Structure formats: structure tokens, C-alpha cells
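Colleague: My questions are about this predicted structure, shown below with the sequence.
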Amino acid sequence: MIYRILAVNPGSTSTKIAVYDNDNVVLVKGIDHPACEIAKYNNIQDQFEMRKDEVLKVLKENNIDINTLSAVVGRGGLLPPVKSGAYLVNDQMIDRLVNRPIIEHASNLGAIISYEIAKQLKINAYIYDSVAVDELDDIARLSGICGMDRDCLSHALNSRAMAMKHSKNNNKNYKDLNLIVAHLGGGITVSVHKKGKMVDIVSDDEGSFSPERAGRVPCKKIIDRCFSGEYSHRDMLKMIRGNGGIVSYLGTVDVREVEKMINEGNEDAKLVHEAMAYQVSKSIGELATVVEGKVDAIVITGGIAYSNIITSMIKKRVDFIAPVDIIPGENELESLSLGVLRVLLGEENARVYEENELAKA
């Protein structure tokens, strides 16, 4: 049987969509939302109708009859902590995302758009591997300050999908392996997957700096800067997320531009480039201890994984731990679609979102 799945992935200034027939891609499109258009709306939720209409317009322009859809899946937004895998979108989830979002974020629109499209077609809408996936072991939650437990915010969608892809490509079952996955993008997160469960992470504020994020910084120095009187709360947040990392040192967020600088003999660029790879490697080594060194493979993914220079530097430092598999790209639309396909094929079950049951799930 052929299942046709629409995947919707909203970003800050674009909405990416894909249509899959089972695991075969039919359509992939990026819909740009100019800054002047976005500026018309007071908050992210207000953009819902505009974005939904744009999605439907693109489907029509590409001769995709929405009545042929079997399911719709949206990028899972910033909900309270949820488990991995698929959740059916329901009124409770929509109420949370519209009226009480944990954080205002464009990804919150994924479920809302999907639900509205699916409702008119009388089919199910899903999210899959939300940003808020939290399967941390209890021991991993402690931070060192009572009442300040670690949050589990990571690139769960692509990281789990690439862990599964690695497993399938090697004729193994994801639930039988211990894997470490490094997602290298605008932010960098590293996760350890123990027998199919993401039990610990190094988040983008705990590990390596990245093109635009500071990563792990010296606590005492950052506290001193906070109380220097020179910076506002907003300034400090922007310093570590948006103006930190590579852009702080070199004035660019583009790794390709950094590599061009290196080729032109820029020693500062060379040092920053190597330092990022060095710090990613440290995070991988850190998480290897979680599974007592019993790591079956290390997967490097994300947009920066297209850089042979970066992946080679990381591989050189970590391949003593386990074999390294490079699977570049964000792969989010594919990950959403194939996740829901597994639900439709009966290979996975979808959870029902109930806020009072989340902690017990």
C-alpha cells in the first residue's frame, strides 16, 4: 500500500515542505517569508493562517491533490518534555502551543498547520521527535546546583533519524546498538543513544562552540560580564546565542567562508576551525563514558558534516572509540516523513499527547 505523507517544517523566515509516497520523495519545496511579511505579525502564532495558505498554494501549484494525503506531520515544537517518536496532534497540544508555549518558536507552528490541514481531510496529524524529546537518565539531570536541573533540548529529530539510518545501512537494529551522534549545524549538539533511547546529551550551551553559539563558556567570566553594567539581559543572551562561536572570532557563520580564509593563509581562521572540531571531539569522548566505552559507532551529521576538513579532524581524534560514519545534511523533512511512515506501517506506535501523563510516559 502507498501512503502519501505531507511534512511541514516551519523556520523563522521560511516553511519547508515535502511530500513522500512511502519512502519515495515526490516534492520538496522551501517557501520563503520575507522579513516585511513576518513583521506584520505580533507573534509567531499569528503567522499560522498565512503559512498554512502558502503550503496549500504550493501543493496546488505542483499538482498535489491534498485529498490523496494519508497523514500530515509537522516539526515538533517546544512542548513540555516528551518522549521520542510520534505523537498524535490533538486539542491539548494545540492549546499548549497557541496559548502557553514553553518558548515562542517557529517550530511550534508545525503541529498547528498540520492539524488544520489534516482536520479538513479527516486524517491524522502527527509530530515526530520534537525538539523537547527528553529521555535522560535521572543521573544525567543533575547540574551541580540544586533546583537547576539540566534541560534536554537537542537536534533530536535528525540525530535519531541518522542513528536509525546508520543501523539500517549496517543491517543492525537501532535498539541493539550504543551510538553517539554529533549534529553539526548553526548549533552543535551531541547525544548518546543506548539501545534505542537517547539517555544523555551535550547541548548547544554545554559543549562545542558553533558558527553562531558560544557553547560551554567559563562560568565566572560570564557572571562577571553579566554584572559589569555594560550589557543587558538581552545582550548577554545574544552574546552566547547568535553572536557567539565562529562569528564572534571571525565575523562569519559560514564554515565554507572560514575554509576559504584558511586556504588564503589566515592562521586565526585555522585555529578557530580546529578548536571547534577539537571541542566536538571532547563532547563525543565525554558521552562515551555514559555507556562505559561500549560504543558501536559514532555518527556525524548536520550541514557542517559536508566539510571533509571538519569531519576528518573529528574522526582523527575519536575513531579509537568506535567506527565513524559521516551522514551529512539536516534531513529533517525526510526524518519526519519516514518516522510517520513507520507508524502507518505498524512498525511504531504513536503516543497520545496528554499533559498530565507526560511525566509518566
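Modeller: That came through fine.
Colleague: going forward, measure contacts between C-alpha atoms and count neighbours the same way
Modeller: Fine.
Colleague: got the residue ranges for the helices in the stretch 201-350 of the chain?
Modeller: Counting by DSSP state H, counting those that start in this stretch, the stretch 201-350 of the chain has helices at residues 219-226, 233-240, 246-250, 255-263, 267-288, 308-318, 332-344.
Colleague: among those helices, which is the most enclosed?
Modeller: With neighbours defined as mean count of other Cα atoms under 10 Å, the helices of the stretch 201-350 of the chain peak in mean count at helix 332-344, which reaches a mean of 23.
Colleague: Check which helices and strands that helix sits against.
Modeller: Secondary-structure packing of helix 332-344 (3 or more Cα pairs under 8 Å, 6 or more residues apart in numbering; DSSP states H and E): strand 4-10, strand 14-21, strand 71-75, strand 86-88, strand 124-128, helix 156-169.
Colleague: If we ignore the residues flanking it in sequence, what's nearest Thr15?
Modeller: Ile31 (5.1 Å; Cα to Cα, 6 or more residues apart in numbering).
Colleague: before we go on, here's another structure to hold up against the first:
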Amino acid sequence: MLNNLVLVLNCGSSSLKFSILDPKNSKKYLFGLVDRLYLSNSYIIWFENKIKKKILIGDYISHIKSLKFIIKIIINNKNNLISKIKYIGHRVVHGGEKFIKPIIINDIVIKEIKKNSIFAPLHNPINLLGIDAAIKYFPKLRKNNVAVFDTSFYHNIPEFAYLYAIPYKFYKKYRIRRYGAHGISHYYISKRTSKILNIKLNNLNVITCHLGGGSSISAIRNGICVDTSMGLTPLEGLVMGTRSGDIDPSIIFFMHNILGKDINEIQKILINQSGILGLTNGITSDFRDIEKTYYSNIESYRAVNVFCYRLSKYISAYTSTLNGKLDAIIFTGGIGENSALVRELTLSKLKLIGVEINNILNYQKHSQDYFFINKNNTIPILVISTDEELVIAKETKKLFL
């Protein structure tokens, strides 16, 4: 019997996921995603009672148009479901230091999310689009919207890991520090790994790699995150679709002082024109495109190699945070789950720390939601399908119990 279902809207920088599910039994009655936002051949793929549907919705489709299509065309036509939706959960990337747990959305919360957009300019404004759409199209559920924050997972990171080596007053007065992102996914993956390996969460030491249009890596010791690659904003860390990840800050000074670029132009370059897009000379920001031509195209070859090299450095560095015990390395996200090439190129650089990939397993097609790709009797390497929507739904419902 359908009852008290949760609609989840997960508005990411390059995709938009949606789901209607029962958090009590984890059953999904409807779920899907909009892919290739702001690219050619944008499409929606969704499942209704395990029946797959797909529709091309045009080129360079925006989040606003996608949300309207999902709610008005897909969801509102499901009369058996629409009346059962009692709550709406939203992924919000940046909660700052104020929001360290999920919260029911009201005008004050919306104002704070907007305020924190300075720390997540590619994400919080998009997250707010989902909130605005939910309020507009489901006015009766206005008080049943919940924000679940990516940054919440990182609030226990030790001071020595979240502070930057700049004058301490900038943290005390302006809260400039490492906050992280993708926390909902890293949290789910850590709990899922605990069950798969049969290791209690409070004894689990893992390195989780969420790789997609945005990419991040986290070190989790005894079930608690102790470090993560994204920083004050989701710009720091790994190479991403359009974001540079780590750079020498002096590059900004060079662009300004020598090249004459103003700060707004530099911000646009680092957030919207760098990463995979920049390394391919503006050809694409979609990893699926460059993976196909890795061996035949110099731009693709360059971009993939930089991406994997940066990732391998982070993995090896994060082993130092785990007190001598590494239970597993996990890959998730669109790239992490689907790119055997990335996993091979990255893990082949980590033999010194005892990592051995089994490429037969790595390149095999797998139907289950997780699989191992390590050689026997070596450090477990897992590929796990993440489920941010399930976490969001459970956390949303919990606030109304």
C-alpha cells in the first residue's frame, strides 16, 4: 500500500535526478535523470515500475525546463502516485557551518542557502531552482520540503584538516575553511561498504571516490570523514568537467596582472571553462565523449591522463590519514561506476601501497549494484552505485516522525 511517499529532487551541476520512493522499504516507484544538461542531445531517462523510458528533449536544455518537464509531464500524470507524495527532499550542496543536519525549508533557510551560494556558485543556485519548483508546483506541501546538505557529512573533519594556512582571522571572522561536497554520496557509500565487507561502520577505514561532472574523494576513518578534496567551494581538488580543481593560486595573479583579465572573467574560466573542457581545448566536458577517443585523439588522451594522475595522487595521500589500515577503495558516480579505463589508469599507479586491479573483472559488464575489481588477497576495490536519493528520502521523512 502506497503511503507517505517522498519526492526527491537532486539538482546537480550537470545532471538532474528525481525519484518518488518509500523510505520505509526503500522501494522506488519512479526515478530517473536528465542527462547532458546544457549540451547537445539532452535527454531524460526514467523508470516506472522497472519499465525503462527515454526521451530526447532537445539541445542545451536548462534545469528550469527540465524541472518543468519532470513535474508537469512525468510526475503529474501519475495519479496513483501524486496523491501519495507527502514530503519533498532536496539535495543542497553547501550549508556552511550553520547547517550540519537536514532542516525543514522555510524563508529563513532559503535565505541562508542563497547566502551560501558564494561558496557553491555552480550548485546552491541550482539547488534553489529545485526548491522553487517544488513550492510552485506542490503548494500544499510548502511546509514539507526538507534540505539535506552535502557539507553535513564533513562537520567532524579535524581542525588541522579543514583550516587553510592563511591568517587565522579569515576563519574566525569569515569562516573560510574546507567544507567539502558530495557528502550525501560519500555517506551512502561508506554505509553500503560496511554492509558488503561485514565491517562495523565505526571500524571502517575506506577511501571513497565520487567521480562525475563534479568529482571528489574522501578519507573515512572509523566511519567518520577525516579529509576530503573539495574545499571552501567545490572548485578545489580533482579535475572535473568544467572546473580546474587544484591550481597554484599565483595563476590567478598571473591572469590578472599579466594577461589583464578581471576577477569575474578568471572565475568564469576556472569554474566553467577548465577541467576536462579546458584540457580538450573546449571540445567537450563530458567524459564519455573523450573516453571513446582516448587512444586516437591527443586532446582526449591528455585530459584522461591528467584526470587519472590527479586522482591517484589523492588516493595515495589519503592512505596516510587512516592509521595504517585501509579496508577498501571505492569508486562511484557516473565516471567512477562506468569508466573501466579511469579505474585501470588510476589504480595501476598505486601498486606501491598494495593495490592490484583485476582488469578482467574491471572490464566485465556487471548487472548488480556493486562488484569487486581487485586481485585475490589484495586490498578490496569496489565499484558501488550510489543512491543519494535514498539518503535524502530517509533524512526527509525522519524530520516528520
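Modeller: Cool, the structure landed. This is a predicted model, so every value here is computed, not measured.
Colleague: circling back to that earlier point, got the contact list for the residue nearest to Thr15 of structure 1?
Modeller: Ser14, Thr15, Lys16, Ile17, Glu54, Val55 (Cα atoms under 8 Å, 6 or more residues apart in numbering).
Colleague: Shouldn't it be within a helix?
Modeller: No: applying DSSP: H, G, I helix; E, B strand; the rest coil, one finds Ile31 of structure 1 to be strand, outside a helix.
Colleague: where's it relative to Asn63 of structure 1, distance?
Modeller: Ile31 of structure 1 sits 16 Å away from Asn63 of structure 1, taking Cα to Cα, to the nearest Å as the criterion.
Colleague: Repeat that for Ser281 of structure 1.
Modeller: Separation of Ser281 of structure 1 from Asn63 of structure 1 (Cα to Cα) stands at 46 Å.
Colleague: Aligned to Lys195 of structure 1, what sits in structure 2?
Modeller: Here Lys195 of structure 1 is matched to Asn222 in structure 2, going by TM-score structural alignment.
Colleague: Likewise for Leu157 of structure 1?
Modeller: Using TM-score structural alignment, Leu157 of structure 1 lines up with Ile184 in structure 2.
Colleague: Same question for Ser228 of structure 1.
Modeller: Using TM-score structural alignment, the equivalent of Ser228 of structure 1 in structure 2 is Ile258.
Colleague: wait, what's in contact with Ile110 of structure 2?
Modeller: Leu128.
Colleague: what about Val55 of structure 1, distance to Val72 of structure 1?
Modeller: Val55 of structure 1 sits 12 Å away from Val72 of structure 1, going by Cα to Cα.
Colleague: Looking at these two, which one has more neighbours?
Modeller: Val72 (30 against 21; other Cα atoms under 10 Å).
Colleague: What residue in structure 2 is paired with that one?
Modeller: Superposed on structure 2 with TM-score structural alignment, Val72 of structure 1 falls opposite Ile88.
Colleague: Kindly provide the distance from Gln47 of structure 1 to Ile117 of structure 1.
Modeller: Noted for Gln47 of structure 1: a distance of 15 Å to Ile117 of structure 1, by Cα to Cα.
Colleague: Next, count neighbours for Gly244 of structure 1.
Modeller: Other residues within reach of Gly244 of structure 1, judged by other Cα under 10 Å, total 21.
Colleague: Quick check, it in contact with Arg213.
Modeller: Yes: using Cα atoms under 8 Å, Gly244 of structure 1 makes contact with Arg213 at a distance of 4.4 Å.
Colleague: In contact with the residue nearest the centre of structure 1: list those residues for me.
Modeller: The residue lying closest to the centre of structure 1 (Cα atoms, centre = their mean) is His155, at 2.7 Å. By Cα under 8 Å, 6+ apart, the residues touching His155 of structure 1 are Val131, His183, Thr189.
Colleague: if we can go back for a sec, test my guess that the match of Leu157 of structure 1 contacts Leu390.
Modeller: No: contact criterion Cα under 8 Å: Ile184 of structure 2 and Leu390 do not qualify, at 9.7 Å.
Colleague: how about the closest residue to Ile263 of structure 2 other than its chain neighbours, what does it touch?
Modeller: Leaving out its chain neighbours, the residue that sits closest to Ile263 of structure 2 by Cα to Cα, 6+ apart is His256, at 7.1 Å. Listed by Cα under 8 Å, 6+ apart, the contact set of His256 of structure 2 reads Asp262, Ile263, Ile266.
Colleague: With Leu67 of structure 2 instead?
Modeller: Gly130, Ala133.
Colleague: what helix or strand is it on?
Modeller: helix 63-69 (DSSP states H and E).
Colleague: And the next helix or strand after that helix against structure 1, how far off on average?
Modeller: Scanning forward in sequence from helix 63-69 of structure 2 by DSSP H and E, the next helix or strand is helix 79-82. Here the mean offset of helix 79-82 of structure 2 against structure 1 after fitting is 3.4 Å, by mean Cα distance after the TM-score superposition for structure 1.
Colleague: Fine by me, thanks again.
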